[in-house]
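Visitor: just a sequence and a predicted model for now, questions to come.
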Amino acid sequence: MAEVHRQIQMQLEEMLKCFHNELLSELEKKVELDARYLTAALKKYQVEHKSKGESLEKCQGELKKLRRKSQGSKNPSKYGEKELQYVETISSKQSELDSFIAEGYKTALSEERRRYCFPGGPPVRRGQEQQRLPWQGVPAK
């Protein structure tokens, strides 16, 4: 009985070592790499978002200046075409920013799915297969 218990204990320890080496250490590496990647991706997203936002704000500011100029002018109709161009530019920049944000959400969601689905991969299946191993060497009573 003591010998069987010792064998089971040794097999259990071996399984735990394999579990640590195959799964936990791989997960630690993956988490570290993911943290680096996500930091870089966030920084890139923020820079691009800021750039697009500043471009939009600049156009809006220029449109405000033009409208003030046209209100103080004796001939406001001469600014109509230029004002229309600014409105179209602002509209296109706003839609560009909106699509950029939507694409960012999609990317973030797919990255999150990819990260949370990792533990269901091959290492877990190996662990499930090895779960049956300790009982293979035990003689039936």
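Guide: Good, I have the coordinates.
Visitor: please make it C-alpha for all contacts and neighbour counts, starting now.
Guide: Noted.
Visitor: quick check: the gap between the residue lying closest to residue 97 once chain neighbours are set aside and residue 29.
Guide: Counting by CA to CA, 6 or more residues apart in numbering, the nearest residue to residue 97 once its immediate chain neighbours are dropped is residue 52, at 6.3 Å. Using CA to CA, to the nearest Å, one gets 35 Å for the distance from residue 52 to residue 29.
Visitor: presented hereafter is structure B, for comparison with structure A:
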Amino acid sequence: MAVWTVFEPEDGLPGEEGWSEQVVLVREAFAWRALFFAPLVLLANRLWLAFAVYTAVEAALVAAYVNVELGDSFLLVLLVPNLFVALELPTLRRRKLAWLGYEEAGVVSADFAEAAERRFFEARLGSGAVPGPVLGLFPEAGTR
């Protein structure tokens, strides 16, 4: 089961028209696509500053490889920025959303993004439905 961090705009009110379209879910997991296609993933997520830093680091590593002649094993070092992006992509996205004026509204655990959205909106809008199974001594939430 995946964990999703939910962000909503600071000025939006729950239930307001257009509010639900502005809610953003960030999956808290290793980004496998970023491991192989880091620059494309950064561009797809509109992380311009991170893309610029990534490009500068890769250019410096390539320049070091060409000028110093470190050997073919140094080519593996070129994958280190990709690994960093794959590990830190959720953090980069959270920081960007915070900078854009979003605030963290909660954390949801679900298998897919659609299920996470459903659970969040049910809990946030107070539909009365229990968002998931309750663990503990009592079989139902809110009973004694």
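Guide: Great, that's in hand. Fair warning: this is a prediction, and the values are worked out from it, not measured in the lab.
Visitor: just give the TM-score of the two.
Guide: Once the chains are overlaid, their TM-score stands at 0.38 when taken by TM-score structural alignment, normalised by the length of structure 1; 82 aligned residues with a CA RMSD of 4.4 Å.
Visitor: the more surrounded of residue 52 and residue 29 of structure 1?
Guide: Here residue 52 of structure 1 and residue 29 are compared on neighbour count by other CA atoms under 10 Å; more neighbours surround residue 52, at 18 against 11.
Visitor: just checking, what packs against the one helix or strand the more buried one maps to?
Guide: If you go by DSSP states H and E, residue 52 of structure 1 is part of helix 25-72. Counting contacts by 3 or more CA pairs under 8 Å, 6 or more residues apart in numbering; DSSP states H and E, helix 25-72 of structure 1 is packed against helix 80-117.
Visitor: the helix it packs on packs against which elements?
Guide: Counting contacts by 3+ CA pairs under 8 Å, 6+ apart, helix 80-117 of structure 1 packs against helix 25-72.
Visitor: angle of the helix it packs on against helix 80-117?
Guide: Interaxial angle, helix 25-72 of structure 1 versus helix 80-117 (axes from the mean of the first three to the mean of the last three CA atoms, to 10 degrees): 170 degrees.
Visitor: got the contact list for stretch 29-48 of structure 1?
Guide: Applying CA atoms under 8 Å, 6 or more residues apart in numbering, the set of residues contacting stretch 29-48 of structure 1 from outside is residue 104.
Visitor: give me the number of residues near residue 92 of structure 2?
Guide: Counted with other CA under 10 Å, the burial measure for residue 92 of structure 2 works out to 17 neighbours.
Visitor: circling back to that earlier point, surely the residue nearest to residue 97 of structure 1 touches residue 98?
Guide: No: because the distance of 10.0 Å does not satisfy CA atoms under 8 Å, residue 52 of structure 1 is recorded as not touching residue 98.
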